[in-house]
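Asks: Dropping the sequence and predicted coords here.
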Amino acid sequence: MPNIIIIERDINYLKIFIKCMKESGFEVVCMNNTKLVSQVAQKQLPDLIICSLEIAKQNNCNFWNNLCQNFVTATIPLIFLINEASEIYQCPEFAADGYITKFCTTEELNKAIKAQLAKQAARKHGYAIQSQQVLNSPSIGNDQPNVQSILPSIPRLNLVFEFIAANYDKPISLCDVAEALGYSATYLTTVVTQTTGKSLQKWIIECRITAAQILLLQTDQSVNQIALKVGYENLAHFYRQFRDYHGTSPQVWREVEKSHNSHQLNKDKASLNSNNFGDFQ
């Protein structure tokens, strides 16, 4: 049964939400502030957190940064509860997984919750497949992972992607790439998006996440060291983007992948020994 933490002070709204969520088969933990959210989340490991944006703003969203920096809670999706749609654009730095208004219908609330739970399940399935692609990725001379293989080979954009591959570990942005290559930012992002189906910023992020995967598997560096090495100045931002791609935190991903690879290696060795013994007989 999915477990949800909801953070809201308005008793009337809480009653409506609790009734709706319990009728849909969800377990609910109610809180009226963010002081103990981190502790409760570590203990309960909820499938989703719904928090009033007003309360989050008062806390400067510190509770969410704390959750993102803890490998146990970094994978928990967050939905902000807002009064009106315009509030979505007031605090873009909080980067929630979703938003719902306090005046939404029961059906809309259920859809928002189920969408986040389904997205989380899909992420976990997808990252298991993607993780195998980094095992054989080489590193380049300056000890930075070579991410060129994940970038598209498009003649008229070769200089763009070569620049990204060489500089993803620096705090570069769309404007930096455009300026370095003599394009306007608007023109460059339009061409890249229309040609590849992804924005230029998306390609930069994918390079950083791929490089982080390689370093997580091939080195013993700490997650924080790796985040800084692949171009992240904000550690909470790295944790969040990694979770968006892989459905889990960098620490958990590393442990799972190394355990899986070790198991597969032992299995291969056992198979090889068995075959050699058969040949000897």
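Replies: Yes, it's here.

Asks: contacts, neighbours, all on C-alpha from now
Replies: Will do.

Asks: what comes into contact with the helix or strand where Cys51 lies?
Replies: Using DSSP states H and E, Cys51 falls within strand 48-52. If you take C-alpha atoms under 8 Å, 6 or more residues apart in numbering as the criterion, strand 48-52 is touched by 3-8, 76-82, 113, 116-117.

Asks: Below is structure B, check it against A:
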Amino acid sequence: MSQTVLIIEDEAQTRSVFLSSLSFEGFGAVGASCGSEGVELAQTHHPDLVVCDIMMPDMDGYQVLSTLRQGSDTASIPFIFLTAKATMPDLRVGMNLGADDYLTKPCTVGVFIDAIATRLQRHSDLHPPSDETEPPTSIFPDCPQLSSVFQFIEAHYQQPIQLRDIADVVGYSPAYLTSLVNSQTGRSVKQWIIERRMTQARELLSKTKEPIKKVAADTGYTDAGYFNRQFRQIHGVSPQAWRQEIDSCQHE
């Protein structure tokens, strides 16, 4: 089954060229000449990806994206802005609203198709059709735009993780990813990694008799001393003391 791309663009010639190129490449292509029409088509067709111009007369691209991100059926659709201007303030507005990428006009058909194919592939890789990929923990907030980030952390928190590792997988620059996670959650990527590791550490400390060094290794710390210091910094006591407190409470 071909994937469907919705193009929201008020310039008829640009819209026609993009729709034709998508059809030629085997995509399903749907076009809207204004923002309000685009929102309606997104809600009825549920496309696999939306490409939307920013500057439009009735409803600009920011309003379109904001509306789609608020709908349960459209919140997770990958969204690419098409814009003749891409200043840092513009990028930040789109980022805060949940944009996945930007294409600057004018752009060639080749660049256009490559950006769409790349974004669709990344979305497919990070959202396979199986509930088994969902994190089995509730520590992460319900944020569709960051689900791929949290899925990566969930799958790899027991290993060394660098910011660039996550950025490469989800298709963002490290700087963009840092700002996005901070703006959406009020925490840094590193803080979420630590939180996931500490959740597992508390689980192991309370339910197993594993040595502290083994607990550290099982939660992604190759240096048990660093694990001890970080645990103490967060919980106010050492892992061993925390375990003893839990044990005493359970036997009271």
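Replies: Received, thanks. What you see is a predicted model; the values in this text were computed from it and never measured.

Asks: before we move on, back to that, how far is the next helix or strand after the strand holding Cys51 of structure 1 from where the chain is centred?
Replies: Counting by DSSP H and E, the next helix or strand C-terminal to strand 48-52 of structure 1 is helix 53-58. Relative to the centre of its chain, helix 53-58 of structure 1 is centred 22 Å away, using C-alpha atoms, centre = their mean, to the nearest Å.

Asks: try stretch 149-158 of structure 2
Replies: Distance of stretch 149-158 of structure 2 from the chain centroid (C-alpha atoms, centre = their mean) equals 12 Å.

Asks: Check which residues of it are buried.
Replies: Within stretch 149-158 of structure 2, the residues that qualify as buried by neighbour count (16 or more other C-alpha atoms under 10 Å) are 149-154, 157-158.

Asks: Contacts only, for Val149 of structure 2.
Replies: Val149 of structure 2 makes contacts with 166, 170, as judged by C-alpha under 8 Å, 6+ apart.

Asks: scratch that, Ile113 of structure 1 is what I was asking about
Replies: Ile113 of structure 1 touches Leu48, counting by C-alpha under 8 Å, 6+ apart.

Asks: Now do the lengthiest helix in structure 1: which elements does it pack against?
Replies: Using DSSP state H, we find that the single longest helix of structure 1 is helix 250-280. The elements that helix 250-280 of structure 1 packs onto, with contact taken as 3 or more C-alpha pairs under 8 Å, 6 or more residues apart in numbering; DSSP states H and E, are helix 200-218, helix 235-246.

Asks: Among the ones you listed, which comes closest to Asn62 of structure 1?
Replies: Across those, the minimum distance to Asn62 of structure 1, taken as C-alpha to C-alpha, is reached by helix 235-246, at 10.3 Å.

Asks: matching residues in structure 2 for that closest one?
Replies: With the alignment judged by TM-score structural alignment, no segment of structure 2 is matched to helix 235-246 of structure 1.

Asks: what's the answer for stretch 98-107 of structure 1, then?
Replies: Against structure 2, stretch 98-107 of structure 1 falls on residues 101-110 (TM-score structural alignment).

Asks: how far does that stretch stretch from start to finish?
Replies: 16 Å (C-alpha to C-alpha, to the nearest Å).

Asks: cool, stretch 3-17 of structure 2 as well?
Replies: 18 Å.

Asks: Give me the contact list for that stretch.
Replies: By C-alpha under 8 Å, 6+ apart, stretch 3-17 of structure 2 touches 18-19, 22, 27-35, 38, 41-42, 47-53, 56.

Asks: Ok, stretch 244-256 of structure 1 next?
Replies: Here stretch 244-256 of structure 1 makes contact (C-alpha under 8 Å, 6+ apart) with 71-72, 74-75, 120-121, 123-124, 126-128, 213, 216-217, 223, 239, 242-243.

Asks: quick one: it to chain centroid distance?
Replies: 8 Å.

Asks: if we can go back for a sec, in helices, which of the buried residues of stretch 149-158 of structure 2 fall?
Replies: Going by DSSP H, the helices hold 149-154 from the buried residues of stretch 149-158 of structure 2.

Asks: Closest to Arg92 of structure 2 out of the residues you listed?
Replies: Relative to Arg92 of structure 2, the closest of those is Val149; by C-alpha to C-alpha it sits at 18.7 Å.

Asks: What's that closest one aligned with over in structure 1?
Replies: So, by TM-score structural alignment, Val149 of structure 2 is left unmatched.

Asks: Show me where the stretch 1-150 of structure 1 has its strands.
Replies: 3-7, 27-31, 48-52, 78-82, 98-101 (DSSP state E, counting those that start in this stretch).
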